[in-house]
Each structure stands twice: as C-alpha cells, then as structure tokens.
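[1] this is the structure alone, sequence omitted:
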C-alpha cells in the first residue's frame, strides 16, 4: 500500500509571512496541533506547531515562581505575547521537516513515525504539499486491509 492510498488531502495550511496572531487563530479554529506552511507558489516550506508558539509566549517556570502573585505571572505572559504577536511565523517555523512522497510505501511512513515519535508527516510531490499522513490514517488503512483480507 502506498502513502497516497491513506493520506489526507485536506491539509490546514498557512502562507509564509503570516503574523503569529493570525496563525494562532487558525490553529484554534482548525483544532490541529500544527499547520503546514507554504510559500506564495504553494511550495511546502515547513511546519508551524502550536507547541512552538506556546513555548514562545509562556514564561519559564522559574520566572513564574519568582513572582509574588498570579497577576504578575500573567503580566509576564502578556509581555511575551506582545513581543511575538506581530512577528511573521518564519521565526517559529520548523524548516525542512521529514516528508514522504505519495508513492512511498506506507510502511516507510509508519517506520519514520515510530522511530522519530512523529504523529503526522507532510506528503510532498515536486515541492508541492499534496497531503498529510497521520498515524491514525495508517491504522485505519492497516485495519481496513486486515478486514478485506478476512473478507
């Protein structure tokens, strides 16, 4: 079975140059943990993860412990948010992430995910993002294959 047989073609994505605030809104609206990032020509350039954005605005635990009140801790959070909200997403981009091609065997994708503890991989053909494949997609494809074989 090939990656193309199990991938999801509907990929939440965002373009380079987008501001952090807009990216955070899109992450919240779509409910995904990361967004694929493409340039103005649709070429895949990387991934923006909600975890990386969150780490950019969360104060360090030690900073919070040095504060006398919850309000002072919140002020640290607000200061960090103000510093990064108008920045373009490129600052937080995971550039050159591992990708797979649509004609790769699905076991290759599964092996990469297991070895690297990755939940989802971008599927790229000729620099263009054409989908993603997630562990859940592989599980569904594998179980459907088992059911068909027992059929």
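    Alright, I've got the coordinates. Only a predicted model underlies this, so the values are computations on that prediction, with no experimental measurement involved.

[2] contacts and neighbour counts: CA atoms only from here.
    OK.

[3] residues in contact with the most centrally placed residue in the chain?
    Among the residues of the chain, the one closest to the centroid is residue 34, at 2.4 Å (CA atoms, centre = their mean). Residues near residue 34 by CA atoms under 8 Å, 6 or more residues apart in numbering: 27, 47, 48, 49, 50.

[4] of the residues you listed - the most surrounded one?
    Within those, most neighbours by other CA atoms under 10 Å means residue 48, with 25 neighbours.

[5] on that earlier part again, distance check, the residue nearest to the centre of the chain against residue 78.
    Counting by CA to CA, to the nearest Å, the separation of residue 34 from residue 78 is 23 Å.

[6] what do you get for residue 6?
    42 Å.

[7] more neighbours: these two, which one.
    Taking neighbours as other CA under 10 Å, residue 6 and residue 78 compare with residue 6 leading, 21 against 14.

[8] is it true that that one touches residue 143?
    No: contact criterion CA atoms under 8 Å: residue 6 and residue 143 do not qualify, at 11.5 Å.

[9] and for the nearest residue to residue 21 once chain neighbours are set aside, the neighbour number?
    Distance criterion CA to CA, 6 or more residues apart in numbering; nearest residue to residue 21, sequence neighbours excluded, is residue 85 at 5.1 Å. Residue 85: 18 surrounding residues under other CA under 10 Å.

[10] and if you look at residue 124?
    17.

[11] likewise for residue 70?
    Neighbours of residue 70 using other CA under 10 Å come to 10.

[12] for it, what are its contacts?
    Counting by CA under 8 Å, 6+ apart, residue 70 has no contacts.

[13] and the contacts of residue 34, which two are the farthest apart?
    Every pair in the contacts of residue 34 was compared (CA to CA); the two farthest apart turn out to be 27 and 47, at 12.0 Å.

[14] below is structure B, check it against A:
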C-alpha cells in the first residue's frame, strides 16, 4: 500500500508570516501537534506545538509572533508513491508523527501515524514508529524529499 492510498488530502497549512496563534488554532482544530509551513504550495518548514511553546512563548513572544520566528526548517517528506511501511520507518527514524506528502515540489497531502494505525495493515510498523518517535532526545539529521 502506498502513502497516497491512506494520506489526508485536506491539509491545513500556515505561511511563515502567519501569527503563531493561527498555527495553534489549526493544531487545536485538527487535533495535531504540527502544521506544514508553505510558500506557494511548497513545504518550507514545519511548526510544532513545542516550537511555539519553547521558541516563542518561553521567550516572551506573544500570539501575533510570525511563525518564521519559531518554525523548524528541517522537513522530512515522502512522495505519494512511497510504500506505507517505508513511511512508517521514516517517521520512526526522524521521530515525527506527521509527514508532508510532496509531489513535483508541491504539498499534496499529509500522512499521520494515526493514518497508518487506522488501516490495521501496518499495526506493527506504526507501533514501531510510535515507539521510536517517543524515544527521548534522539537527534535527526536527515532531510528527505
């Protein structure tokens, strides 16, 4: 099974100039901890709930602070044709719960660990990914497109 068969196509995004409040509202609405940051449909970063708390709020910045002041610029992506098992391993290796799905440089979807688990086909892969994602302070040095 490929990523395109299980990814979400309705992806909520922010731009780097949007306020962090908008990103937080999307996270609340979608019930997730990260949102892709896009520029003309291209993923340029991710902003996480942790980015907002640690890089913005803890630094005394308010809700109108632009996303660019706290976003994570290392982005790990997959293509729609990526095998779901490989995507699960990519999540585990990079300790992320959501992967932007990119085709021809443009965001076309997002794959969440919950998408893998919902299919019941990749229970062991998503369980492995979740276990590895939850490892404390493991560093990721890979950027994959």
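    Perfect, thanks for sending it. Quick caveat, the model's predicted, so the values are computed rather than measured.

[15] that older thread, find the residues that touch each one of residue 27 and residue 47 of the first structure.
    Common neighbours of residue 27 of the first structure and residue 47 (CA under 8 Å, 6+ apart) are 34, 35.

[16] ok, the spatially closest residue to residue 17 of the first structure that is not a sequence neighbour to residue 150 of the first structure distance?
    Once flanking residues are discounted, residue 17 of the first structure sits nearest to residue 88: 5.1 Å by CA to CA, 6+ apart. Going from residue 88 of the first structure to residue 150 of the first structure by CA to CA gives 51 Å.

[17] again with residue 132 of the first structure
    Computed as CA to CA, the residue 132 of the first structure to residue 150 of the first structure distance reads 28 Å.

[18] neighbour-wise, which of these two wins?
    Legend: neighbour count by other CA under 10 Å for residue 132 of the first structure and residue 150, higher for residue 132 (25 against 7).

[19] so the more buried one belongs to a strand, correct?
    Yes: Residue 132 of the first structure forms part of a strand when assessed by DSSP: H, G, I helix; E, B strand; the rest coil.

[20] so who does the counterpart of it in the second structure touch?
    Aligning on TM-score structural alignment places residue 132 of the first structure opposite residue 110 in the second structure. Shown in contact with residue 110 of the second structure (CA under 8 Å, 6+ apart): 7, 8, 9, 11, 98, 99, 100, 101.

[21] any chance of those residues in a markdown table with distance to residue 132 of the second structure, secondary structure and neighbour count as columns?
    Shown next, in a markdown table, are those (distance: CA to CA, whole Å; DSSP: H, G, I helix; E, B strand; the rest coil; neighbours: other CA atoms under 10 Å):
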| residue | distance to residue 132 of the second structure | secondary structure | neighbour count |
| --- | --- | --- | --- |
| 7 | 21 | coil | 23 |
| 8 | 23 | strand | 16 |
| 9 | 26 | coil | 13 |
| 11 | 25 | coil | 16 |
| 98 | 14 | strand | 23 |
| 99 | 15 | strand | 25 |
| 100 | 19 | strand | 26 |
| 101 | 21 | strand | 27 |
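
[22] can you show me the helices along the second structure?
    Ranges of helices in the second structure, per DSSP state H, are 20-30, 49-50, 84-94, 113-118, 123-133.

[23] and the ones you listed: which comes nearest residue 2 of the second structure?
    Of all those, helix 84-94 comes closest under CA to CA, at 5.2 Å.

[24] to residue 42 of the second structure, which of the helices of the second structure lies closest?
    For these, proximity to residue 42 of the second structure was assessed by CA to CA; helix 20-30 is nearest, at 16.9 Å.

[25] measure the mean distance from that closest one to the first structure post-superposition.
    Per the superposition on the first structure, helix 20-30 of the second structure and its aligned residues are separated by 2.9 Å on average (mean CA distance after the TM-score superposition for the first structure).

[26] what's the match for residue 79 of the second structure in the first structure?
    Checking TM-score structural alignment: residue 79 of the second structure goes with residue 101.

[27] what's the neighbour count on residue 118 of the second structure?
    Neighbour tally, residue 118 of the second structure, other CA under 10 Å: 12.

[28] right, and residue 105 of the first structure touches residue 2 too?
    Yes: using CA under 8 Å, residue 105 of the first structure is in contact with residue 2, at 4.5 Å.
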